[in-house]
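Chemist: sequence first, then the predicted structure:
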Amino acid sequence: MATSSDDMKLTFRKFKDGDHERRSWKDAIFEGDHSHKCPVYVHRTPPCQGSCPSGEDIRGWLQIVRGIEKPPADMSMQEYAFRRSTSANPFPSVMGRVCPAPCESGCNRNEVEDFVGINSVEQFIGDSAFNQGYKFDAAPALSGKRVAIIGGGPGGMSAAYHLRKRGHASTIFDDHEELGGMMMYGIPEYRVPRNILRHEIQRILDLGGIDVRLKTRVGKDVSMEDVEKEFDAVVWAVGCQTGRKLPVPGGDAPNCITGVDFLEAFNTGRIKVLSTDNIVCVGGGDTSIDVVSVARRLGRIEAENITDNPEDMIHGYVAHDSAMSAMRTGANVTLTSLFPKEKMTAAEHEVHDALHEGVTILDGVMPVEVVLNDKGRAVGLKMAKCQFEGNKPVPVEGTEFVLEANLIVSAIGQGGDLSGLESLDNGRGFIDTDKFYQVPGKQGHFVIGDIIRPHLLTTAIGHGAIAADSIDHYLSHEEPIKRPRVDVHHFKLLNKLQEVGLNPEAYSGEQVRGTSESKFAVHNFEDRSAQEIISHEKLFKGHFPFTPRNKRSEHGPSADEVIGHFQERMDCLTEEQAVAEAKRCMSCGMCFECDNCVIYCPQTAVYRVPKKEAATGRYVATDYAKCVGCHICAEVCPTGYIDMAMGD
């Protein structure tokens, strides 16, 4: 009987198209006769890390969780993984829940069967830190320099964190009642539990030297000139807090609102229920998914004299009581998207959850007009199927139809609000920057996050780290250093050797060749991580068996259960599950101590470094007096860590 495609677990291809003949292993052994090349151990950046906008050392903390990289003797695996993770990103619990995980899209394991669940392991690390009460290491002494950070969202908090680790004090100005920005006011609590978010914010503030001025808007309550006088540098992390209205006739009707306004009203508690039958959200991204999911949870009430205008609830003019909330029933909620479901920018699992919760998704359509009644209020949204001419959607003639709508929510993008800060406006509602996140023409001013270009929360976090580095140089009257081609937080072998007490000896300055017997250098290790991202083509994928992903258990509500369901949908992995999932990591570009090179070397030239001299990244070495350049070690290395590069 033929094997079905579902039963076939093809995990790799050994040969490229047209390359169908297996090499003789005997020929491979004697290839050294003409290659004269011996192995070099080359550290490269994995694509997960290269895809991470905050530049986390993902492979590093996966290695820690799985048990390959050992923590110091007085530290648990969980704490060591937390410290490695937060060297880049101080919000592991939050990002482990809501980041759309471009790292998983880039993961080389996709070439085997399925990506590593990086998000879920990050949540495990963050939640372990939350449960155990881990704090950051004590910050260094203050430098005496003070930086103003305008905006307390993910970018601003990241900048404050990374500046404090460099010894600089900061003051965060924010016009809200709490810090957190879009994490606090844009994402529903069932996706980001507020006790965890507030804990991760407070952990940053606990470093000391970070002051906060809430309900203070720079440009209105405080002038830019006063800020410049008081501080040595300024970071603009104001985000994009204004949504875009629908750019169609009637799009300015009073009951046409933005997704940003809708979600902020929900997250501040101004709305607990809706008074409308039909809600239509135009979007296709993560914000639109949050809007429709919240709308389904809120439901609607059929009581009289609540309000004639559903948008009044969004703007906070109507109070609710528990009796009203108890009367709610399900609202009809529709999401429209220009793109097919599989190409929507929202995360795939979020789209699936919205459908499961009873949201109707109409894809491949575009709005053409808001239908108004005689009072100028929206009663429907005229749609049409669309096709793209270049990058522009165009309605298909004759395909128009009308969706009934009492409330229309536009989630088609966000913009900045630079009122009072017009000198920073580049004419498009954003702030320009150079590659070091400096504002051109304004010395001492830096800018990060969505106000440069709307993107992910983790992107703003990454901006904060790079800007802190640039500010550190600025405050020291130094030119910013050239950023590496792969601009992420890299594993450093020297740091690891120092951590385990294997510091190299001091270099005398005399010896320049033949370092194999010297103790001042790791003679056959090369670090290319700042220049190269390792492709799956360099891996020996045949080493990795088909291993299903360890998924977080979910208990999302169905359409019948969704009303009033505000509990978190995903459970954290157990320690056993997190370790098992971390073991699926292929450790691209770094040795994970599989011993293949040692076992298969026919000359016994490759050997394990003595345990007392070994560390992560320093597990095997080569006796070049024995090596004949056969290439077998490089061919059987699963991680692409070995290059045949030494010699002619």
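Modeler: Looks like it arrived, so ask away. Numbers count the residues shown, from 1 in each chain.

Chemist: use CA for all of it now, contacts and neighbours both
Modeler: Noted.

Chemist: what sits against Phe388?
Modeler: Val394 (CA atoms under 8 Å, 6 or more residues apart in numbering).

Chemist: mind doing that once more with 10 Å?
Modeler: Applying CA atoms under 10 Å, 6 or more residues apart in numbering to Phe388 gives the contacts Leu338, Phe339, Gly364, Val394, Pro395, Val396.

Chemist: flag every buried residue along the one helix or strand Gln387 maps to.
Modeler: If you go by DSSP states H and E, Gln387 is part of strand 378-389. Neighbour-count burial for strand 378-389, counted by 16 or more other CA atoms under 10 Å, picks out Ala378, Val379, Gly380, Leu381, Lys382, Met383, Ala384, Lys385, Cys386, Gln387.

Chemist: if we can go back for a sec, just send the contacts of Phe388 back as JSON lines, with neighbour count and secondary structure too.
Modeler: Converted to JSON lines, the contacts of Phe388 look like this (neighbours: other CA atoms under 10 Å; DSSP: H, G, I helix; E, B strand; the rest coil):
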{"residue": "Leu338", "neighbour count": "23", "secondary structure": "coil"}
{"residue": "Phe339", "neighbour count": "20", "secondary structure": "coil"}
{"residue": "Gly364", "neighbour count": "19", "secondary structure": "coil"}
{"residue": "Val394", "neighbour count": "17", "secondary structure": "strand"}
{"residue": "Pro395", "neighbour count": "18", "secondary structure": "strand"}
{"residue": "Val396", "neighbour count": "14", "secondary structure": "coil"}
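
Chemist: before we go on, here's another structure to hold up against the first:
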Amino acid sequence: MGKATGFLEYERINPKKRSPEERLQDWNELRLPLDPEVVKIQGARCMSCGVPFCHGGVLLNGMASGCPLHNLIPDWNELVYEGQWQEAYKRLTRTSPFPEFTSRVCPAPCEGACTEGHIMEPVTINTIEYEIIEKAFAEGWVTPVKSKSTEKKIAVVGSGPAGMSAAYYLNAVGHDVTVYERSDRPGGLLMYGIPNMKLEKRIVERRIELMKASGIRFVLNTEIGKDIAAQELVDRHDAVVLCAGATKARGLDVEGKELRGVHFAVDFLAVNTKSLLDSNLQDGNYISARGKNVIIIGGGDTGTDCVATSLRHGCESVYQFEIMPEPPKKRVEETNPWPEWPIKLKVDYGQEEAISLYGKDPRNYLISTKKLVGNENGEVKEVHTVEITWVKNASGRMVPEEVPGSEKVWKADLVLLAMGFLGPEDTIPNELKLERDSRSNVQAEFEVFETNVEKVFAAGDMRRGQSLVVWAIQEGKLAAREVDRYLMGKSVIK
């Protein structure tokens, strides 16, 4: 423990962000660095608990509690407080290969399980992690990882967080790793699924260049199952790790869903980022919200990202529809006890920006979409909704029930579906005849990761379904351990 009474003496200081008015003018990251002395004091707030729940990484009531990577958080909090930044970096990267990603896009289940957060504000774990890794890059402590070759050849399919993690660890123990990516840039979800405002692409590219310098090869614009047969890939390698994600987006089964101007949120975000990187949006190869009334169906991080992107385009208006009720402002201990992930109202960056611009939160709760209506050209012009309440049916399940007389018509020129994902695409699983679970994910037991096909492993969202980036990174690491054990009889990957 850096300072035994630190948690009593110092208040939590959240990371500073650029003002909404400023950041709406560009696509740059929101966060501003903190003074090192402020970070040091924040490290002193850690209680160094006898049982640090922040390490946990377990599922409680279906939600992550504590860090899935099992980061040694009190250790590096203390080291930062003591001014031992390089040692803090070493301790952080004992468990986390890419802190620059998790410190930016992870919702911090570690903070949700922080013991201090049970009675006061939790430690700023996410912020301290960010400051450690950015100082490490600035000081040149982050270097390529190389090892003596085992001459074992491994293919990793997908270059998102799970694929990058698997490749990183397999390369670190000496295997010859090639990552196959169907897009024109590596990074998967990190590159094209998360906007620049949360994760600038230079941060992803910085890590990719390090991985290339370590000897990892990236084959781009190549879709396994189409450009190269999945079976051919298996035949050419000693092992294959499938990390292609859960990219089958959930649609909206209502009248008018086929109208022009109705898009999946993931497509809206992906083409925007590609056009931004290719030409700073000058090529026009993106779905523009400029001057349009935008309706986003679905909440969560993806919905927020769509709000923020639409605002930067210069939309006329933007609303979010959520079928669930508005969360409480504080954790309700009776139904959501610590150390479960706290279910409470969060005003994220996109909502902050909408409030700054329009004077109100864009979210509307307990709303169900009934139909979409188009004009004579087949373009969406209206969204028809009804308010709902949640009631128990005869079998005791909670189901939505329409509120009579609550119908409403909303102007809409652009409708974005941010309703989550149904599972992985079928091409590779069908070709290799991989077993699937009840949710269509590739069947592979956690901490084993091997599928029913010899030498084929699966990790990340492709195996567990849509989840957090931090879970994908952990699954990639553990899958790498099992591949290494499969090939060598044992593994030093922990």
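Modeler: Arrived safely, thanks for sending. Please read these numbers as outputs of a predicted model, since none were measured by experiment.

Chemist: on that earlier part again, among the contacts of Phe388 of structure 1, which one sits closest to Asn495 of structure 1?
Modeler: Taking CA to CA as the measure, Asn495 of structure 1 lies nearest Phe339 of the contacts of Phe388 of structure 1, at 47.2 Å.

Chemist: corresponding residue for the closest one in structure 2?
Modeler: In structure 2, the residue paired with Phe339 of structure 1 according to TM-score structural alignment is Met324.

Chemist: quick check: its match touching Leu366?
Modeler: Yes. Between Met324 of structure 2 and Leu366 there is a contact under CA atoms under 10 Å: 5.2 Å.

Chemist: what's the overlap in contacts for these two?
Modeler: With CA under 10 Å, 6+ apart as the test, Met324 of structure 2 and Leu366 both reach Ile388, Thr389, Trp390, Pro400.

Chemist: which pair in these spans the largest distance?
Modeler: Farthest apart among the shared contacts of Met324 and Leu366 of structure 2 by CA to CA are Ile388 and Trp390. That separation is 6.8 Å.

Chemist: overlap in contacts of the two?
Modeler: Shared contacts of Ile388 of structure 2 and Trp390 (CA under 10 Å, 6+ apart): Ile323, Met324, Pro325, Leu366, Val399, Pro400, Glu401, Glu402.

Chemist: count of residues packed around Lys433 of structure 2?
Modeler: By the criterion of other CA atoms under 10 Å, Lys433 of structure 2 has 11 neighbours.

Chemist: of the shared contacts of Met324 and Leu366 of structure 2, closest to Glu181 of structure 2?
Modeler: Among these, and counting by CA to CA, the member closest to Glu181 of structure 2 is Pro400, at 40.4 Å.

Chemist: equivalent range in structure 2 for the longest helix seen in structure 1?
Modeler: Longest helix of structure 1, by residue count under DSSP state H: helix 457-475. Counting by TM-score structural alignment, helix 457-475 of structure 1 falls onto residues 469-487 of structure 2.

Chemist: and for stretch 90-99 of structure 1?
Modeler: Under the criterion TM-score structural alignment, stretch 90-99 of structure 1 matches residues 97-106.

Chemist: tell me the contacts of the counterpart of Glu425 of structure 2 in structure 1?
Modeler: In structure 1, the residue matched to Glu425 of structure 2 (TM-score structural alignment) is Asp417. The contact partners of Asp417 of structure 1, taken as CA under 10 Å, 6+ apart, are Val238, Gly239, Cys240, Gln241, Thr242, Gly243, Asp425, Gly429, Phe430, Ile451.

Chemist: tell me the secondary structure at Asp417 of structure 1.
Modeler: Three-state call for Asp417 of structure 1 (DSSP: H, G, I helix; E, B strand; the rest coil): coil.

Chemist: so Glu87 of structure 2 is in contact with Trp76, correct?
Modeler: Yes. At 7.8 Å, Glu87 of structure 2 counts as touching Trp76 under the criterion of CA under 10 Å.

Chemist: between these two, which has more neighbouring residues?
Modeler: Between Glu87 of structure 2 and Trp76, counted using other CA under 10 Å, Trp76 has the larger neighbour count: 27 against 15.

Chemist: what residues does that one make contact with?
Modeler: Trp76 of structure 2 neighbours (CA under 10 Å, 6+ apart): 2, 43, 46, 82, 84-92, 125, 128-129, 132.

Chemist: distance check, whichever residue in structure 1 pairs up with Phe53 of structure 2 against Arg83 of structure 1.
Modeler: Using TM-score structural alignment, the partner of Phe53 of structure 2 in structure 1 is Pro47. Per CA to CA, to the nearest Å, Pro47 of structure 1 is found 21 Å from Arg83 of structure 1.

Chemist: the more surrounded of these two?
Modeler: Ranked by neighbour count (other CA under 10 Å), Pro47 of structure 1 and Arg83 place Pro47 first, with 24 against 19.

Chemist: skip the chain neighbours and tell me the closest residue to the more buried one.
Modeler: Using CA to CA, 6 or more residues apart in numbering and skipping residues adjacent in sequence, the residue nearest Pro47 of structure 1 is Gly106, 5.4 Å away.

Chemist: the one you found and Asp114 touch, don't they?
Modeler: No. Assessed by CA under 10 Å, Gly106 of structure 1 is found out of contact with Asp114, at 11.0 Å.

Chemist: what's stretch 607-622 of structure 1 aligned against in structure 2?
Modeler: Using TM-score structural alignment, stretch 607-622 of structure 1 pairs with nothing in structure 2.
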